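Enquirer: sequence first, then the predicted structure:
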Amino acid sequence: MRMLFTGLTAVILGTIPTFAQTAQNPPQTYNPILARPVTLPAIFPTPVSITPGKGSVMLGKSIVLVVAPGADPEAEALVRNTLTAAGVETITTARQLPSVPDRPYIILGTGDAEIVRSALARSAAVPDSNAEGYTIASVAAGNGALITLAGHDADGLFHAAQTFRQLAQRSTIPALVIQDHPAMAIRGTIEGFYGAPWSMTDRAKHLHFLATVKANTYVYSPKDDPYARDRWREAYSPAILKELSTLVTTARQNHINFVYAISPGPSVCFSNPADRQALERKFSALRSIGVHSFYVALDDIEYTKWNCALDSTTFGPSSAEAAGIAQAQLLNAIQADLNTVDPAAPPLIMVPTEYYDAKESPYKAALRKNLNPKIVVQWTGTDVVPPAISIPDARAATKAFGRKTLLWDNYPVNDYAQTTGRLLLAPYVRREAGLSAELTGILSNPMNQEAPSRVAVTGVAAFGWNDKAYDAVRTWHAAARELAGGDERTTEALLTFFDTQHMAPTFGSQPWQEQAPRLKAVLDGVREAIANGDDATRHQAIADLVLYADRFAGAPDIIRAGTVDTAFAQESRPWLDAMQLWGRALQLTVAGLDAADKGSIAAGRYFASAKRLAAAAAAIRTIPGATRFEGGIKIADGVLDVFVGDAPKLIAFEQE
């Protein structure tokens, strides 16, 4: 997959030679192409700092790769694939750096390797010293260049390789120094939705995607996996374990921490040693295939009613407070077992029964008092689907749970009634910059549709990496470009489609993001132009809307043909089908307005045909079994349907 950039001027240094031609060492004769300014690239997630140098370098057809001892093999493989995709034909290897390079040398390794430190010094750069951090330094030298990818650790080196993948999409790589590291320690997704789980193929694709946005965590927690919830005591079959093992390997290759979550809450007996042992056996089986991170989910359960008489004897009458004590006792025992059998494993993660808001309660107080402080607690914000999350909100959660929380953000998940008929494709917004200081991390709960989920998850990951420099709209555009493989026409078609799915509902009646703001602005402009009575303005507005309607109606076919992963079009099929019909309805509506404006009696026929197509579009339903709530597909509802319905009244026309 490729990440390309918005609003950047490509720097083209003429015909690609077999060596690195640099702007520092131009030919003696003036070349206007070489005189073009060197521009900095846009990188997503946004790095902590990018400092420009002088000049730029083309990779050319031949480069030398210097891999430091012990360098991460996945990072090396990614760099090699990136170079091949960039048109490099010959990759030779070396162990030393020349005093004056005659072509590009790419140095790959961690900052503790002598050759990496030497290369950084020659670029006037220092290694980043933060976990998962990296430094990239590129400098033109002689007829060649040094491009150093230095990771603080193996993860950092892999992230450096991902950034290099983006840099190499341009025709030249500018001289620069990038210092970068994540703001949040945990970043990624939790497959925690109800309804049809992702397939193993979906999950593998998602892990590859997470790597491209520098995420580091995937939690396996599908609500409809019976062996993780309803039948949690039962062992997985060898066949399922084999599939999960393949997934764990894919995660490891992408530097993603695979976290296995189990949901025993509906039937667990907290004080029964047999149930604790059943949990430990399940974790042991997963550990045998390479899982080292575990999670106990206690959400969406009845917590004021015991599942067994033994809990009543042990903890007394059922209550929220007693549930908190019982849960803490079980989780502490599980954490103690993890400490014994796998001392290097990350801490246990749990999601509490009161996972929403930060209001003080007997349950939260019991957890705060009794739960091992090492255990990570997830929290969904001020509500199940919060319209916004602020720094004071996160601080209140820290106080309520007695530790900084791991944010479970229920966006773009579409498994609740208010999301019926919707994909959630708006940018990730209204999370306050600075939350990184108050949270241990952030996990997005995605949709049943994996490929469309990447639009919002790109934003969540970028916010988790660098919340202070996060730009929601630019990141949104970058997500579209990634899906489009860099093709501008497909990117614009995708953004037009995203706009029709901009609605972001909550559990209440008020959404936290409005529907179709781009389309609404266009249609409102047409209404205003018609209403003001100026003939020229009205004629021009209608003519402009003809062009817009054509682009709108044509967008679905462009998306079907142009997205790099066919899964996006497949999983979005009914929405694209409905959008196409709505687009034709809009075309006929504009034709009706144009006819009415010219006094033609054909206006009524156009409007009637538009109404029929709109009804056909509104009748399209979601893919059976794909989502928890099924229903009619919604396309720019409240905006496009209203305009099509109102259009016959905007200009008086003669009926046939």
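Expert: Great, that's in hand.

Enquirer: when you work out contacts or count neighbours from here on, use the C-alpha atoms and nothing else.
Expert: OK.

Enquirer: please enumerate the helices of the stretch 101-250 of the chain.
Expert: The residue ranges that make up the helices of the stretch 101-250 of the chain, judged by DSSP state H, counting those that start in this stretch, are 114-122, 154-167, 200-212, 238-253.

Enquirer: now tabulate these in a markdown table and tack on mean neighbour count.
Expert: Written out in a markdown table, the entries for the helices of the stretch 101-250 of the chain read as follows (neighbours: other CA atoms under 10 Å):
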| stretch | mean neighbour count |
| --- | --- |
| helix 114-122 | 19 |
| helix 154-167 | 26 |
| helix 200-212 | 19 |
| helix 238-253 | 16 |
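
Enquirer: among the ones you listed, which is nearest Glu432?
Expert: For these, proximity to Glu432 was assessed by CA to CA; helix 200-212 is nearest, at 22.4 Å.

Enquirer: contact partners of the closest one?
Expert: The set of residues that contact helix 200-212 without belonging to it, under CA atoms under 8 Å, 6 or more residues apart in numbering, is 1, 162, 188, 216, 218, 243, 247, 250-251, 254-256, 450-451, 454.

Enquirer: one more to weigh against that first structure:
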Amino acid sequence: MSALPMEAPGGDRPFLTGVVEGFYGRPWRDLDRRAYARLLPRLGLNSYLYCPKADPFLRRQWQRHWPRPRWRELLGLAACFRGAGLHFGVGLSPFALYRRYGDTERRQLRDKIRRLQELRGDLLALLFDDMPGDVPDLAERQAEIVADVRAWSPRTRLLMCPTYYSCDPVLEKHFGAMPADYWSRLGRLLPADVDIFWTGNRVCAERISTADLAPLARAFGRPLTLWDNYPVNDGALRSKHLYLEPLPGREPGLRSRLAGHFCNPMNQAWLSLPALRGLAELHATARPPADWEARELGASLWTRLRRDGALFQREGLDGIAPDRRRALAAEYADLPGPAAAEVAAWLRGEFAFDPACLTD
């Protein structure tokens, strides 16, 4: 089943909706990623970006190519998404490349882009998130890198994540003071056809409205693409919760102000599906039947998640007594299917946050 084309505001490019696998910690299995090539079209979603922070060849070791067996797996994964009629791409995070971008680094980047082109994806993201940003000419340096990639890959839809991708003050706390006029300078310097990621007024925004987006769209000089950090649960606090409600707190009509909307999912692939139903309903890409989750996750599991979902989302692991947690883990472990296995593993603490994941 092919994904339906959706027009973006102000042009004939498709409006991108889907998954950006951009979280820290335990990544998904390729088996589950391939399942998404089947699941996303059923929701009317059309895009998948592969950029798990745990893949070293996309971030700290970006100059190196994947070992041959893993590269064959990625080629197969890309072919799977293409075969489903989905937009597919990779998010490359060339760590702090803007600090030194000479002839050697430029050649390394060109070689990496050429290798990524072998995947035959129609999307490519350059991600400068979660890196030091206290460089006075940060916008100019990043725009130079993006312009080179645009020249090397002219037929690919290019997306870019700024270092300061939210109004959240936590970014300056961790990555240094944002250079003056960074957003407007970046907007003026980037090619007009480059999409810019934005997470909202907070890194993990509880609410996003058209009023939130308007001043940033003016600063960047284009509609933004949401990198929506719901239902992601990769942090020290969020990893203790399962976010099972459909995408909440997003104002209807956001699509008229956006070029695309991606959700960054949980470390649990199958349990992220209810949230993605909310993404589909927000943008009216499809109207899944009322029993959609029961069909995809398993009827017995969905019955129990309707019973326990509020507990898992609001109270989390710390709000469940140890004996009760063990009993629930055993109950879910007895149920069939990968989603039930994810619940059981989470209850057993197998998705616990590891600070080492931040030193990728």
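Expert: Received the coordinates, thanks. All of these numbers come straight from a predicted model, not from anything done at the bench.

Enquirer: Phe607 of the first structure is nearest to which of the helices of the stretch 101-250 of the first structure?
Expert: Shortest separation from Phe607 of the first structure across the helices of the stretch 101-250 of the first structure is recorded for helix 200-212, at 42.5 Å, computed as CA to CA.

Enquirer: which residue numbers in the second structure go with the closest one?
Expert: When helix 200-212 of the first structure is aligned against the second structure using TM-score structural alignment, it corresponds to residues 30-42.

Enquirer: which stretches of the stretch 401-550 of the first structure form strands?
Expert: Under the criterion DSSP state E, counting those that start in this stretch, the stretch 401-550 of the first structure carries strands at the ranges 405-409, 439-444.

Enquirer: so which of those is nearest Asp383 of the first structure?
Expert: Closest of these to Asp383 of the first structure is strand 405-409, at 9.9 Å (criterion: CA to CA).

Enquirer: run through who's touching that closest one.
Expert: Applying CA under 8 Å, 6+ apart, the external contacts of strand 405-409 of the first structure come out as 186, 190, 376-381, 385, 394, 397-398, 438-445.

Enquirer: try 6 Å
Expert: Val377, Gln378, Trp379, Thr380, Leu439, Thr440, Gly441, Ile442, Leu443, Ser444 (CA atoms under 6 Å, 6 or more residues apart in numbering).

Enquirer: likewise for stretch 374-384 of the first structure?
Expert: By CA under 6 Å, 6+ apart, the list of residues contacting stretch 374-384 of the first structure from outside reads 347-351, 355-357, 405-409.

Enquirer: quick one: which of the contacts of helix 200-212 of the first structure is nearest Gly485 of the first structure?
Expert: Checking those one by one against Gly485 of the first structure (CA to CA), the nearest turns out to be Met1, at 6.9 Å.

Enquirer: just to revisit the earlier point, tell me which two of the contacts of stretch 374-384 of the first structure sit farthest apart.
Expert: Greatest spacing in these, by CA to CA: Pro347 and Asp357 (23.3 Å).

Enquirer: let's have the strands of the stretch 401-550 of the first structure in CSV, adding mean neighbour count and distance to Lys282 of the first structure.
Expert: Formatted as CSV, the entries for these read as follows, by neighbours: other CA atoms under 10 Å; distance: least, CA to CA, whole Å:
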stretch, mean neighbour count, distance to Lys282 of the first structure
strand 405-409, 25, 24
strand 439-444, 26, 24
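
Enquirer: which one in the first structure is aligned with Glu293 of the second structure?
Expert: Per TM-score structural alignment, the equivalent position to Glu293 of the second structure in the first structure is Ala480.
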